[in-house]
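Novice: Give me coordinates for this.
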Amino acid sequence: MDNTLNISIGQHSDRGHKDINQDFHGARVPQGHQLTTKGIVVALADGISSSTVSQVASESVIRNLLSDYYCTSDAWSVKHAVHCVLNAINSWLYAQTRRSQYRYDRDKGYVCTISALVIKSNQAHLFHVGDTRIYRLSGQSLEQLTEDHRVVINAEQNYLSRALGTGPQIEIDYLSMPIETGDIFLLASDGVYEYTDAPLIATAITDHPHDLDAAARRIVEQALERGSQDNLTVQIVRIDHLDQRQPNPLLPHSSLPAPPLLEARTDFDGYHIVRELHHSHRSHLYLAIDRDTGQQVALKTPSTDLSANPAQLNRFTLEEWVARRINNAHVLKPCKREHKPQYLYVAMEFIEGITLAQWMRDNPRPSLETVRGIVEQIAKGLQAFHRAEMLHQDLRPENIMIDHHGVVKIIDFGSVWVAGLEECHLAEISPIPGAIQYMAPEYFLGDAGSPLSDQFSLGVIAYQMLTGKLPYGTQVAKLKSRGQLQRLSYLSAINIHDSMPSWVDDALAKAVHPEPEKRYQALSEFIHDLRHPNQDFLHRHRGGLLEKNPLLFWKITSLLLFMLVIGLLYIIQLS
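Specialist: Have a look, this model is predicted:
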């Protein structure tokens, strides 16, 4: 049986009683790995009757969506990819109107509505702006899945409250839902849905189960017979089979055999092994020379213990896949493969330097400025992951290298979370993916990670470089409940590093706050506050004791009052 995603599509459009058809529709079913990584797109755009160029907008939206979406990164989620494409299209339409004679009347410019359906893995992703609609057909009933962006004043007057091309920015409705084999979706313009009903649509599909184009044509014909005066377009999507693929189509090398243990001064698959650099329970790392180019590389091979674990081998191969999608000076780069590999391994750039863990041992009391420089470089690397919709999830001193020129690079991508692959269920990882000393508290409570989780890890590293300690000791790794989370006690870095400015300690405390929503909302804010005093922090320290530490204030007040009462009692006794 074919285990790939398979759907049937029926489409039909008619200008009806109008001179021109301002609707435009399309669908794309990709081949190869894009069927898994990007899915199938079905989309419908509807022009507005007040514009004589709206059909240009409709056609441009659909054609560009169906092409540009498949050019976005495989690492991106469907939502992020489609939003980026539609926002770019919206900006182009708006610019076209601004450059035309319609610049002062948006209702006559390059404007249209859009409804798009992306089927990926076992999920349907819906995107919507305007008054086209997406339905799900269940038996003899239709469930409307989109909300019309139309304001009705009275029976004669109504207008679109939202459409592509009306402004420089656009708000796009998004909905994601699980799907099952046999599900039927319907995309329709108002010229169709205002003159049809669920029984009519269900009958048309039932009568033409093997020719959904004929079913779509029949629905349009009946809408015309019932008096539709507008353009008419309908698309029918039936889920015939869901993707139940087991091998990972993105990682073809994961099916290769694991290499044997390599020894120095031996040749291996086009490389000359110089020496072993590092080994762990998960992998072995060797310095090698590419015999074709003479380039020094770091060869990483999976541990022999993983040879019988397909999931872990997939994770191992994913490291190179991730590295090839990030281009940043502070992230380890993969080497170009000059020949087809015969074994499972990863060839990465060789960095002459030391890990941050070793650097911290060699520099137990670094200056604040030195720490800032290292943290800023790490943050730039993390931002590259986050822009690609990835989380590193295992940021720790052992996974950071500093070369002889002082350049800092993030290495080891074995725990990276990728939004686009998560939607395909292609990259399963453990709930606590990294070293427990640096993991954010939310992982221990079973919550999903976020860029704020990587920020927590970076904050812990910055704190440790400055103090030699961890901000919560070993408390985080013991978390089992929300109550324990709220009782976590931050150890002020000033207690260890008494020359540190209090506002720097405040920045560290905020970056490693136990609750994600109370951390910095962007890494750039954390980096800024490490260098520039945050006025909120300064104001807090300028305040009196009641504002800074109300509990201590009332304890001291109570003690003074107690002493006053004792004194008064003593005076009364003497008198």
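
Novice: From here on, just use CA atoms for contacts and neighbour counts.
Specialist: Fine.

Novice: what are the ranges of the helices in the stretch 401-550 of the chain?
Specialist: Ranges of helices in the stretch 401-550 of the chain, per DSSP state H, counting those that start in this stretch, are 419-424, 441-444, 451-467, 482-486, 502-511, 523-531, 535-542, 545-548, 550-574.

Novice: want to throw those helices into TSV with mean neighbour count?
Specialist: Shown next, in TSV, are those (neighbours: other C-alpha atoms under 10 Å):
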stretch	mean neighbour count
helix 419-424	20
helix 441-444	22
helix 451-467	24
helix 482-486	12
helix 502-511	22
helix 523-531	18
helix 535-542	12
helix 545-548	13
helix 550-574	12
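
Novice: Here is the second sequence; please produce its structure so I can put it next to the first one:
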Amino acid sequence: MSAPPSNPGSDLTVSIGQHSTAGRKDANQDFHGALVPQQPELGLKGIAVALADGISSSAAGAAASETAIKSFLSDYYATPDTWSVKNSAQKVIAAANSWLHAQTRRGLDPIDADRGYVTTFDVLILKSRTAHLFHAGDARIWRVAGRSLEQLTEDHRVIVSAAESYLGRALGVNGRVEIDYHTLSIDVGDTFVLTTDGVHEHVTPRDMVSAIASAENLDAAARAIVEAALAAGSTDNLTVQIVRVDSVPAGEAVDLLEDVQGLDPAPLLDPPAEFDGYRLLRTLHSGPRSRVYLATDLETGARVALKVLSLDLRDDPAQRKRFVMEEWIARRIDNPHVLQAHPQNRRRNHLYTVMRYVEGQTLTQWMRDHAAPELEAVRGLVEQLAKGVQAFHRREMVHQDLRPDNVLIDASGTVQVIDFGATKVAGVVEGDPRIDPAEILGTVQYTAPECFLGAPSTAGSDVFAVGVMAYQMLTGRLPYGDAVPRARTPAAQRRLRYVSALTTRPLLPVWVDGALRKAVHPNPARRYQALSEFIQDLRYPNPAFTDGRRTSLLERDPLLFWRLLSLTLGIVALTLAGILVAHPPR
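Specialist: Sure thing, here's the model as predicted:
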């Protein structure tokens, strides 16, 4: 099989050759497959080549290898396209392993894995300019290196004696399987070879490279390698897959703009006006990055928020991409606490985004109206906000710009996260080498401290932002004032001092202040690792924060502590001076 280049230099293209045979055995328990999708799946998920070798001592080996490969090639491409290759593949492999292990346990001898649904498993995924390798067992993935092959995987075979060995790792043996995973950069001309042990135990790497170089195509090369193994006396099943990289993306690997990429940005209009099937009613917001209109869809009558890019940013490819990404992301999250995109049933003639219109106020406006809110009201808002942010995290996305202006509260009190232009999508970042994962795109007052040290934002960075907003709702302040954006060295961040919420709200439970303190900790390792933990501690006392002691004044308000200490020392000094005046020493 081959997939010749269709547009060299713009897409990742490969040629693939494959051959498999039972050899001298009655049945072939090897199974292999490859999938080369079209865009946008090509850029978002990449090209997958997979090989499995069912354990020969089991009659279920063939079923195990076939199930592992077929389930992977179907399920991998069904995972959210926001997920990274590693996350997508590992979840699919884990599910396949669980099913195989369950079938083994239902077998005639569930204790004897040699008679179960057990198979080796190797997958090579090529995405953008990176190869992702997943491996368990003793099949191998190689890369052509000059006149020989470089072995990229390590055999998981345990040698007991010259006559006895067993697989130390394979799918279906246990309920959980450990998969080797690593990545490497790829370039045009790189050639990868996948082989089962029936091949590489009988054909030298040099001979395999020679066969690849001399064959008229990769399918013929794969057949030649298998025939060489048979001629050398192989008695096992034999499978070879060869993958040659014909072109790699020149820049961006995935066309996120889809069919609107070549469209001109929508003009700035003065409502009321009709535009591209919408009636613009009034301007909702006008800023340096965009202008947002309240509009009516003339076809459905639905009210929408139609956003157009500002004039200053229209020629900036990065800004255009972030602009369109907002709607792309919204269409991939279905959560009541995340603003939804408006259904689009007709072709657009200009570049713009359309989201559902929600009547309400931002969290900034809510805080102006509620200077001293009840703790329960704050809990309710934070819990809803957390549910929206968790919807991003489940899809391997980091919002990166969580702030009060990007939190909307509708008339019924429902919280929705809005504005996804800065959102980092794992599956997109690894597919576009031009993206800087450490670039600070959010508002600095709510950006986690580690980002100012050059660390890429993570889900923990969003936890920090949610914690800051929870603190701000309760106190009207920021937990570190304006110090975080200026703390751009590890030493400066160690000097950051949390100002206890009890300073402003002395009747606040100590354990609530403890939860806030942990949520906004400068060290991400000491911060909550998941928003669900923060929400739990915000509502129910955590024993770690309820040890019977109230937080010291030094921790709650260092400035007040030192002022009181200075005042006390001053009073002591004056008292001693008075005593010395009244009773001078003799």
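
Novice: about what we covered before: what would the helices of the stretch 401-550 of structure 1 look like in CSV with distance to Ala323 of structure 1?
Specialist: CSV is the format used below for the helices of the stretch 401-550 of structure 1 (distance: least, C-alpha to C-alpha, whole Å):
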stretch, distance to Ala323 of structure 1
helix 419-424, 14
helix 441-444, 24
helix 451-467, 17
helix 482-486, 34
helix 502-511, 26
helix 523-531, 21
helix 535-542, 38
helix 545-548, 46
helix 550-574, 50
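
Novice: Would you mind telling me which of those helices is nearest Glu225 of structure 1?
Specialist: For the helices of the stretch 401-550 of structure 1, proximity to Glu225 of structure 1 was assessed by C-alpha to C-alpha; helix 419-424 is nearest, at 42.8 Å.

Novice: Can you name every helix or strand that that closest one contacts?
Specialist: Counting by 3 or more C-alpha pairs under 8 Å, 6 or more residues apart in numbering; DSSP states H and E, the packing neighbours recorded for helix 419-424 of structure 1 are helix 34-37.

Novice: what's in contact with the helix it packs on?
Specialist: By C-alpha atoms under 8 Å, 6 or more residues apart in numbering, the list of residues contacting helix 34-37 of structure 1 from outside reads Leu5, Val29, Tyr70, Asp74, Lys120, Ser121, Asp243, Pro249, Gly420, Leu421, Cys424.

Novice: Show the contacting residues for the aligned residue in structure 1 for Val188 of structure 2.
Specialist: Aligned by TM-score structural alignment, Val188 of structure 2 pairs with Thr181 of structure 1. Each residue near Thr181 of structure 1 by C-alpha under 8 Å, 6+ apart is listed here: Ile239, Asp240, His241, Leu242.

Novice: So which of these wins on neighbours?
Specialist: Counting neighbours by other C-alpha atoms under 10 Å, Leu242 leads these with 21 neighbours.

Novice: Mind telling me what that residue corresponds to in structure 2?
Specialist: Match for Leu242 of structure 1 (TM-score structural alignment): Val248.

Novice: Now for the residue nearest to its match when sequence neighbours are not counted: which residues touch it?
Specialist: Counting by C-alpha to C-alpha, 6 or more residues apart in numbering, Leu12 is the residue found nearest to Val248 of structure 2 once chain neighbours are left out, at 4.4 Å. Leu12 of structure 2 is in contact with Leu42, Gly43, Lys127, Ser128, Val245, Asp246, Ser247, Val248, Pro249, Ala253, counting by C-alpha under 8 Å, 6+ apart.

Novice: And the first one, what's its match in structure 1?
Specialist: With TM-score structural alignment defining the correspondence, Leu42 of structure 2 maps onto Leu35 in structure 1.

Novice: Now for that match, how many residues are close by?
Specialist: 20.

Novice: what does Ile153 of structure 1 give?
Specialist: 9.

Novice: From Gly130 of structure 1, how far off is it?
Specialist: Distance check for Ile153 of structure 1 against Gly130 of structure 1: by C-alpha to C-alpha, to the nearest Å, it reads 17 Å.

Novice: before we move on, what about Gln437 of structure 1?
Specialist: 49 Å.

Novice: for Ala509 of structure 1, same thing?
Specialist: 45 Å.

Novice: cool, Gln31 of structure 1 as well?
Specialist: Distance from Gln31 of structure 1 to Gly130 of structure 1, by C-alpha to C-alpha: 31 Å.

Novice: Give me the residue at the spatial middle of structure 1.
Specialist: Geometric centre of structure 1, nearest residue: Glu389, 3.4 Å, by C-alpha atoms, centre = their mean.

Novice: what does the residue nearest to Val248 of structure 2 align to in structure 1?
Specialist: By TM-score structural alignment, Leu12 of structure 2 lines up with Leu5.

Novice: do the same with Gly301 of structure 2
Specialist: Per TM-score structural alignment, Gly301 of structure 2 is aligned with Gly294.
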